[in-house]
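Q: Got a sequence here, can you model it:
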Amino acid sequence: MSELSHINQQGDAHMVDVSNKQDTVRQAIAESRVQMKPETLALILSGQHHKGDVFATARIAGIMAAKKTADLIPLCHPLALSKVEVDISVDQASSEVRIEALCKLAGKTGVEMEALTAASVAALTIYDMCKAVQKDMVISHTRLLEKTGGKSGHFKGQYD
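A: Sure, this is the predicted structure:
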C-alpha cells in the first residue's frame, strides 16, 4: 500500500502541493444506491410525490455538491470542473435507485472526491425528499467505479 498523501513527514494533515504536476484530462465516475419500498418508488415514478420531481432535484443537488466539494472535504483542492453529470436509474425488481455521477476537468489533481460527493448528496436528497413516506430507506454502495488521467492512470473497480 502506498503512503498517505495528506500526511506530512511530521504526521500532520496537510493539503498536497500539486503545483508541479502536469495538467491532464481527468475523469471519475462514482455511484450510490438507495433501497426503498416498492410503494415509495412507485410514488416517485408516478410523479405524485407532494415535494415534486424527486429525481430532478437529486440531479441538481448532486451537481451543486460536486462544485462545493472543497468546501465540504477539508483537504480537497478547489477545482474548475468542466463537466458534472448525474444519472439516475431505477431497478423496479429490487426497488432500488442507482445514482451515477461523472466529473471531469483538465487539471493537476483528480476528481474522485467530486464524483463521490455528487453521488452521495444526490442519494441524500432522495432520502430527504422521501423520508416523510419512508424513514428506513438504505443508502449504500457509495464507491468509485472508475477514474482516468493523472500519474496513477486508469482505475476501474471490479464490482457487480
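Q: Every contact and neighbour count from this point should use C-alpha atoms.
A: Will do.
Q: At which residues are the helices of the chain located?
A: Ranges of helices in the chain, per DSSP state H, are 38-46, 54-67, 69-72, 112-130.
Q: Would you mind finding the most buried of these?
A: helix 112-130 (a mean of 26; mean count of other CA atoms under 10 Å).
Q: Against T117, how distant is I139?
A: Distance, I139 to T117, by CA to CA, to the nearest Å: 13 Å.
Q: got a list of what the closest residue to P78 other than its chain neighbours touches?
A: Spatially, and ignoring its direct neighbours in sequence, P78 is nearest to A70 (5.0 Å; CA to CA, 6 or more residues apart in numbering). By CA atoms under 8 Å, 6 or more residues apart in numbering, the contact set of A70 is 76-79.
Q: what's the answer for I139, then?
A: Neighbouring residues of I139 by CA under 8 Å, 6+ apart: 32-35, 123-124.
Q: Roughly how far does it sit from A122?
A: 10 Å.
Q: Could you do Q22 as well?
A: Distance from Q22 to A122, by CA to CA: 31 Å.
Q: and what of S152?
A: According to CA to CA, S152 and A122 sit 28 Å apart.
Q: how far does stretch 37-56 sit from the chain's center?
A: Stretch 37-56 has its C-alpha centroid displaced from the chain centroid by 21 Å (CA atoms, centre = their mean, to the nearest Å).
Q: Ends of it, what's the gap?
A: Termini of stretch 37-56 sit 20 Å apart (CA to CA).
Q: now stretch 31-46
A: Using CA to CA, the end-to-end distance of stretch 31-46 comes to 24 Å.
Q: What lies in contact with that stretch?
A: The contact list for stretch 31-46 (CA under 8 Å, 6+ apart) reads 49, 53-54, 92, 94-101, 116, 119-120, 123, 126-127, 130, 133-134, 136-145.
Q: now those: which count as buried?
A: For these, a burial check counting by 16 or more other CA atoms under 10 Å picks out 49, 54, 95-101, 116, 119-120, 123, 126-127, 130, 137, 139, 142-145.
Q: another one to check against the first:
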Amino acid sequence: MAELTHIDEKGNARMVDVSEKNITSRTAVARGFITMSEECYDLVRNGGMTKGDVLGAARVAGIMGAKRTSELIPLCHLLLLSKCAVDFTLHDEACRIEVTCTVKCQGGTGVEMEALTGVSAALLTIYDMCKAVDREMVLSNIHLAEKIGGKSGHFVYRKTGQKSEG
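A: All right, here's what the predicted structure looks like:
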C-alpha cells in the first residue's frame, strides 16, 4: 500500500523533505475540458466575446497559475519552472475546448501540481470570461496526462481510467 507522504507518523500534515533527492529533469502534462453552448463556443472560436480574447487570457492565467502553485496548494514546494505552455484544442462537434498544460523543471520534486493548477486556472478563466453568455458550462476530466522523470519513473494516463506506470 502506498504511503501518504504529506502525513507524519502522528497524523500531522507536513511538507515532504526533498533535500536528499537528486536534481533531475521533470515534466508533467495535464489536461482538462470545458463544454459550453454552441452560441458561446462560436463566440470564443471567432473572437467575438465582449470581454476580449478568451483563449489568450486563459493561456496567461494558466501560466500564472502554474508559477504560483506553491502559494495556492498547501505543502507544495516552490519550484523554478523552466517551461510552462498552455495550449488549446477546439472540438467543434462537441462545443468543447481541451486545455493542455505542459510544465518542466530541474528539481528534486515533480511538477504535476503545477501542470494541474495551470489547466485549472485556464479553465476557470474561460468560464469567467464566458459566463455572461453561458452559465451552464461544465469543467471536466481535469487529470494528469503524463509525468516524466523522478524516482517513480514515467506515467501515462490511459482513458480507461486505469493508470500505467513503468
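Q: on that earlier part again, take the contacts of A70 of structure 1 and, keeping just the buried ones, write it as a PyMOL select command.
A: Filtering those down to the buried ones (16+ other CA under 10 Å) takes a single PyMOL command:
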select buried, resi 76+77+79
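Q: Let me know the closest of the contacts of A70 of structure 1 to A66 of structure 1.
A: The closest of the contacts of A70 of structure 1 to A66 of structure 1 turns out to be L79 (CA to CA; 9.5 Å).
Q: center of structure 2, which residue is that?
A: Nearest to the mean C-alpha position of structure 2, by CA atoms, centre = their mean, lies L116 at 2.3 Å.
Q: Skipping adjacent residues, who's closest to that one in space?
A: L116 of structure 2 sits nearest to A30 (CA to CA, 6+ apart), 5.4 Å away.
Q: Look up how far G56 of structure 2 lies from the one you found.
A: 18 Å.
Q: The nearest residue to A13 of structure 1 once chain neighbours are set aside: neighbouring residues, count only.
A: Spatial nearest neighbour of A13 of structure 1, excluding adjacent residues (CA to CA, 6+ apart): I7 at 4.6 Å. Using other CA atoms under 10 Å, I7 of structure 1 has 13 neighbouring residues.
Q: repeat for G107 of structure 1
A: 20.
Q: Counting neighbours, what do you get for the counterpart of S5 of structure 1 in structure 2?
A: For S5 of structure 1, the aligned position in structure 2 is T5, judged by TM-score structural alignment. Neighbour count of T5 of structure 2, defined by other CA under 10 Å: 11.
Q: wouldn't T5 of structure 2 be in contact with A13 here?
A: No. The pair T5 of structure 2 / A13 is not scored as a contact, 9.1 Å apart, by CA atoms under 8 Å.
Q: quick one: contacts for K131 of structure 2?
A: Per CA under 8 Å, 6+ apart, neighbours of K131 of structure 2: M137.
Q: Look up how far M36 of structure 2 lies from it.
A: As judged by CA to CA, K131 of structure 2 and M36 of structure 2 stand 10 Å apart.
Q: ditto for I73 of structure 2
A: Relative to M36 of structure 2, and taking CA to CA, I73 of structure 2 is found at 28 Å.
Q: So those two - more neighbours on which side?
A: M36 (23 against 12).
Q: That one -> structure 1?
A: Under the alignment (TM-score structural alignment), M36 of structure 2 pairs with M36 of structure 1.
Q: Relative to H50 of structure 1, how far out is that match?
A: Counting by CA to CA - M36 of structure 1 and H50 of structure 1 are separated by 17 Å.
Q: same check, this time on E146 of structure 1
A: Counting by CA to CA - E146 of structure 1 and H50 of structure 1 are separated by 36 Å.
Q: which of these two has more neighbours?
A: Shown here are E146 of structure 1 and H50; by other CA under 10 Å, E146 has more neighbours (17 against 11).
Q: dump the residue contacts of that one.
A: E146 of structure 1 neighbours (CA under 8 Å, 6+ apart): 28-30, 154-157.
Q: Turn those into a markdown table, including distance to A106 of structure 1 and neighbour count.
A: Formatted as a markdown table, those follow (distance: CA to CA, whole Å; neighbours: other CA atoms under 10 Å):
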| residue | distance to A106 of structure 1 | neighbour count |
| --- | --- | --- |
| A28 | 12 | 26 |
| I29 | 15 | 27 |
| A30 | 18 | 26 |
| H154 | 15 | 13 |
| F155 | 17 | 13 |
| K156 | 20 | 12 |
| G157 | 22 | 10 |
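Q: Could you point out which of these is nearest to D17 of structure 1?
A: Distances from D17 of structure 1 to the contacts of E146 of structure 1, taken as CA to CA, are shortest for A28 (20.6 Å).
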